[in-house]
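Peer 1: I would like the atomic coordinates for the input below:
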Amino acid sequence: MNYKLEGTPNSPVLIFSNSLGSTMDMWEELVPFLLPYFRVLRYDTRGHGGSPVTTEPYTIDQLGQDVIDLMDRLSIEKAFFCGLSMGGLIGQWLGIHRPKRFYKIVLSNTGAKIGDDERWNTRISTISENGMESIVDASIDRWFTDEFKAKTPKRVAQTYDMFLSSPVIGYSNCCAAIRDADFRDSLSKFSAEALVITGDQDLVTNVEHAEFLVSQIQDAELKILPARHLAATELPEEYSEALIDFFVGESTFERGMHVRRTVLGNAHVDRANSKINELNGDFQEFISHYAWGEIWTRPGLSKPNRSLITLAMLIALNREAEFKMHVKAAFNNGVSLDEIKEVIMQASLYCGLPAANEAFHKTEEVLKEIVEG
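Peer 2: Model prediction:
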């Protein structure tokens, strides 16, 4: 299975599952918005991109089990999940058969049953005889609004090429999986919390499809975006916001507390919260809201880079306690000891040798504390 895992090791994992005829690259624009909150795991569905192409027709059971196998391979016990179209069918299978492996699931631009046998058999026959070129134009028209195609021709061209690169056998076998998938009578068994996303101009899985999913799943809500079928590609920022709202929370305080815990660790945040009183309560809320909810969540810098910058500033300001705390945070963010050493060496030139010397001592104290548990 071809995959890409990005983000800091202390963050929860968010898995993306692509649509038919696309690859994990369809999620590319979303990643910067989501990395402050998650480790982002993208993969190519069987028969697509760099993943294996096998000759037998696939089933949704297989495609769903592929996700579980990948999680097991990467030692991911539990994750968030977002699947679009075919990926949404996979998400339905996961929510029915493996709900305990997921915190929450997003079913995007999908349906309990997509199309009918005749439609899928015709498509399989067409590409088997004439190749992917024979259906690419119609597919792109279903995927994107005319406005998006006019405004972003480069992105549309990339998607066009991505579609044409799909192996005919892999695409056909996934068509068979979609053709045979039907969750209309089993969604009552879907026991994970769900968000259903659709586009108000989706020509493949329309609002009615989405409303049916919401009506059948016990704990589900609906989000309608002004887009066609590939809503994530058309509206990456708005789509990312919808995911963060659902997975983390809508308020900057909720988002800040989420990031604060991933960076500083639950134990540290719990200790800080246990000491909240009438005097410092507003200050603690200020920290979570502005420092962690407004600044640390900005997509312009990675969390490791923010950690390194923070360490340098704390050396300059001679804030020893905060420096130690952020050394631990830097490790949580995937910063290496060598990188911390280089920050201190750089600081020795511009902040002074005594400041750097103290920073080395404090880093050694942190390392000792980690070893001693």
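
Peer 1: can we go C-alpha only for contacts and neighbour counts from here?
Peer 2: OK.

Peer 1: and the strands in the stretch 151-300 of the chain, which stretches?
Peer 2: Remark: strands assigned in the stretch 151-300 of the chain by DSSP state E, counting those that start in this stretch are 193-199, 220-225.

Peer 1: which stretch among those is buried most, on average?
Peer 2: Among the strands of the stretch 151-300 of the chain, strand 193-199 has the highest mean neighbour count (mean count of other CA atoms under 10 Å), at a mean of 26.

Peer 1: before we compare anything, build this one as well:
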Amino acid sequence: MTRGLNAVVDGPADAPALLLGSSLGTTGAMWQPQVAALATRYRVIRYDHLGHGGSAVPAGPYTIDLLGRKVLRLLDDLGVARVHYAGLSLGGMVGMWLAAHAPERIDRLALLCTSASLGPADGWRARAATVRAGRLDSIADAIVERWFTPAFAASRPDTVAAYRDLLVSTPAVGYAGCCEAIAAMDLRPDLAAVRAPTLVIGAADDPAIPPEQAAAITERIRAARLVVLDGAAHLANVEQPEAVTRLLVDHLDPEGAVRR
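Peer 2: Model (predicted):
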């Protein structure tokens, strides 16, 4: 643990740094399908959000600003001045905050299955209250059902079960605090300040954050392009690992993509 945030680092110490932010209710382990390929090119840093995994679990309140500042402190403690950043869902929300508020720290940005403003706020607050009452397990199946398409869930039940286990192991205080952070979040005014070349990935079958949200982000970031993946729901990097890895590599190393 480094100053509150747990992080796992893979890849050469002298390679360009790539920071990966995970979804609400998961940890850096969410990115395991991409690690082997990315760690041949980058110093891959997978962190757990505040209140998740091995990170500290303060009582709150949590805000996107707080989550982002904790990431900046992590980078300072790791001695990393500048990174590429890829984040999915809550990880993408933190990525937008970082690119807008600490642009000198972000080289290239990738935002997956995320939103700059995700209402209704009352729904997030109600979910937080349910979790604080000790009933995360009671809503876990409904949450995980939105993470994967029915076809994937039917063909990969062990994978789905593993991600459900990851969800229900999340500390209630941390999960609820992050729900409340999302409820209060509106990053739309910040997006005009993002200067990092940005890849926005939506998933055609994502009921949690539909691809229209990805399109709305793309319209507000000057140097952004949009890709919508077929055959994937919310955890698109798990359901379409090769496609997501290829998109990330080509975006983070555009000269390499041209050479191929």
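
Peer 1: now the strands of the stretch 151-300 of structure 1 in CSV, with distance to Arg184 of structure 1?
Peer 2: As requested, these are exported to CSV (distance: least, CA to CA, whole Å):
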stretch, distance to Arg184 of structure 1
strand 193-199, 15
strand 220-225, 15
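
Peer 1: those: which one's closest to Ile15 of structure 1?
Peer 2: The closest of the strands of the stretch 151-300 of structure 1 to Ile15 of structure 1 is strand 193-199. By CA to CA, the value is 14.3 Å.

Peer 1: Thr114 of structure 2 pairs with which position in structure 1?
Peer 2: Under the alignment (TM-score structural alignment), Thr114 of structure 2 pairs with Thr110 in structure 1.

Peer 1: was I right to think its match contacts Ala210?
Peer 2: Yes. Thr110 of structure 1 lies in contact with Ala210 (CA atoms under 8 Å); the separation is 7.0 Å.

Peer 1: so who does Tyr3 of structure 1 touch?
Peer 2: Shown in contact with Tyr3 of structure 1 (CA atoms under 8 Å, 6 or more residues apart in numbering): 24, 41-44.

Peer 1: aligned partner of it in structure 2?
Peer 2: Aligned counterpart of Tyr3 of structure 1 in structure 2: Ala7 (TM-score structural alignment).

Peer 1: distance of that match from Ser55 of structure 2?
Peer 2: Taking CA to CA, to the nearest Å as the measure, Ala7 of structure 2 falls 8 Å from Ser55 of structure 2.

Peer 1: Trp97 of structure 2 too?
Peer 2: Applying CA to CA, the value for Trp97 of structure 2 to Ser55 of structure 2 is 20 Å.

Peer 1: quick one, helices of the stretch 51-200 of structure 2?
Peer 2: Assigned by DSSP state H, counting those that start in this stretch, the stretch 51-200 of structure 2 shows helices spanning 64-78, 90-101, 121-132, 136-145, 150-155, 157-168, 172-184.

Peer 1: save these as CSV, and put in distance to Pro241 of structure 2 and mean neighbour count too.
Peer 2: Converted to CSV, the helices of the stretch 51-200 of structure 2 look like this (distance: least, CA to CA, whole Å; neighbours: other CA atoms under 10 Å):
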stretch, distance to Pro241 of structure 2, mean neighbour count
helix 64-78, 25, 18
helix 90-101, 17, 26
helix 121-132, 29, 18
helix 136-145, 18, 16
helix 150-155, 12, 13
helix 157-168, 13, 16
helix 172-184, 25, 25
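
Peer 1: redo those helices as TSV? Include distance to Glu255 of structure 2.
Peer 2: Shown next, in TSV, are the helices of the stretch 51-200 of structure 2 (distance: least, CA to CA, whole Å):
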stretch	distance to Glu255 of structure 2
helix 64-78	26
helix 90-101	22
helix 121-132	41
helix 136-145	37
helix 150-155	34
helix 157-168	34
helix 172-184	36
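
Peer 1: quick check: which of those helices is nearest to Gly202 of structure 2?
Peer 2: helix 90-101 (11.5 Å).

Peer 1: Asp182 of structure 1 contacts Thr110, correct?
Peer 2: No. Applying CA under 8 Å, one finds Asp182 of structure 1 not in contact with Thr110, separated by 11.7 Å.

Peer 1: between these two, which has more neighbouring residues?
Peer 2: The residue with more neighbours, out of Asp182 of structure 1 and Thr110, is Thr110; 30 against 18, by other CA atoms under 10 Å.

Peer 1: which position in structure 2 pairs with Ala232 of structure 1?
Peer 2: In structure 2, Ala232 of structure 1 lands on Asn237 (TM-score structural alignment).

Peer 1: what's near enough to touch its match?
Peer 2: 31, 33-34, 244-245.

Peer 1: Leu20 of structure 2 - that's part of a strand, no?
Peer 2: Yes. Leu20 of structure 2 forms part of a strand when assessed by DSSP: H, G, I helix; E, B strand; the rest coil.
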